[in-house]
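# Please find the sequence and the predicted model below.
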Amino acid sequence: MARGQSTPEGRGIGLEVSDPAQMAALRAWVRQQPGVRTSLAEGTPGAGRLGAADVLSVVAGSTGLLAVVRTLPDFIRSRRSTFRIETTVRGERLTIDATNVEDVLPLLERLLDE
């Protein structure tokens, strides 16, 4: 599923993590939201990269997807200070970490709400 796309089941977003060991924890965290479906896909390497990070695809209705996004700051803050989540929504590549979450979250919400 392409990131930031709509499907017949709802809207979706893809999430990548800076620490692959945290992917299972993120998936469990996201699944706590009602009506959310997740799948894990192998990422594709970018230009000049040898490997690629796995992508957690999250699909839900617009309310569920926004609920997931609003819980990300708590997940990020519960991890190491260097932990970050990356996503692309409507062509905008966003990186969310403990230092910028208050600035990036409103932008991400707005992009998902459009």
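Sure, I can see it.
# going forward, measure contacts and count neighbours with C-alpha atoms only.
Will do.
# Residue 52: what's it in contact with?
Contact analysis of residue 52 by Cα atoms under 8 Å, 6 or more residues apart in numbering lists 42, 43, 44, 45, 46.
# and here's the other structure:
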Amino acid sequence: MPEPLPDQGAARVPYACTVTVSELADVGPLFRRLTTIPEATVTRQHARPEDDELGGAEVLQLLVPSAAVLSLVIRTLPAFIRSRRSSVTVTITRGDRSVTVDGTNLPDPEEVLEITQRLIGDD
């Protein structure tokens, strides 16, 4: 079950996701791209290192008000990944569900709805 999110005025944001990027240099460009999506709130945060890692990573926290906005976020990933010079992997996690997109499995428009449903589950 997703954690309740703080009220933002009269509207509540029902979907909170964490977005990780395989290359640290690509976090900023993805952050800037996602902040252009209307109704999506994106913040950058430092993640704690895992037990076997030396340094922390940077992740994006994504708050969206609806499945439609989450679908729009997912639709932006293929163009972002194609625009990068190196191979980049983007993972969106919501609760115990996650979806990873990279250069080998870029979603087409029909798959975007399936990916969104996988992240949202039975909410």
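Structure received. Since we're looking at a predicted model, the values are computed, not measured.
# what TM-score do we get after superposing?
Scored against TM-score structural alignment, normalised by the length of the first structure, the superposed chains reach a TM-score of 0.79; 111 aligned residues with a Cα RMSD of 2.4 Å.
# mind checking the longest helix of the second structure?
Longest helix in the second structure, counting residues (DSSP state H): helix 67-83.
# sorry, back to before: secondary structure and distance to residue 102 of the first structure for the contacts of residue 52 of the first structure - can I get that in JSON lines?
Listed next are these as JSON lines, based on DSSP: H, G, I helix; E, B strand; the rest coil; distance: Cα to Cα, whole Å:
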{"residue": "42", "secondary structure": "coil", "distance to residue 102 of the first structure": "29"}
{"residue": "43", "secondary structure": "coil", "distance to residue 102 of the first structure": "27"}
{"residue": "44", "secondary structure": "coil", "distance to residue 102 of the first structure": "29"}
{"residue": "45", "secondary structure": "coil", "distance to residue 102 of the first structure": "29"}
{"residue": "46", "secondary structure": "coil", "distance to residue 102 of the first structure": "28"}
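# What about the counterpart of residue 69 of the second structure in the first structure, how many residues nearby?
Residue pairing (TM-score structural alignment): residue 69 of the second structure is matched to residue 64 of the first structure. Other residues within reach of residue 64 of the first structure, judged by other Cα atoms under 10 Å, total 20.
# now do residue 109 of the first structure
Around residue 109 of the first structure there are 16 residues (other Cα under 10 Å).
# likewise residue 91 of the first structure?
10.
# Aligned to it, what sits in the second structure?
By TM-score structural alignment, residue 91 of the first structure lines up with residue 96.
# so where do the helices sit in the first structure?
23-30, 62-77, 101-113.
# give the contact list for residue 73 of the first structure.
Residue 73 of the first structure touches 97, 98, 101, counting by Cα under 8 Å, 6+ apart.
# Return a PyMOL selection command for the buried portion of the residues you listed.
This is the PyMOL syntax for the buried subset of the contacts of residue 73 of the first structure, where burial follows 16 or more other Cα atoms under 10 Å:
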select buried, resi 97+98+101
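# From the contacts of residue 73 of the first structure, pick the one nearest residue 35 of the first structure.
Nearest to residue 35 of the first structure out of these is residue 101 (Cα to Cα; 24.4 Å).
# Map that closest one across to the second structure for me.
Matched across to the second structure, residue 101 of the first structure falls on residue 106, judged by TM-score structural alignment.
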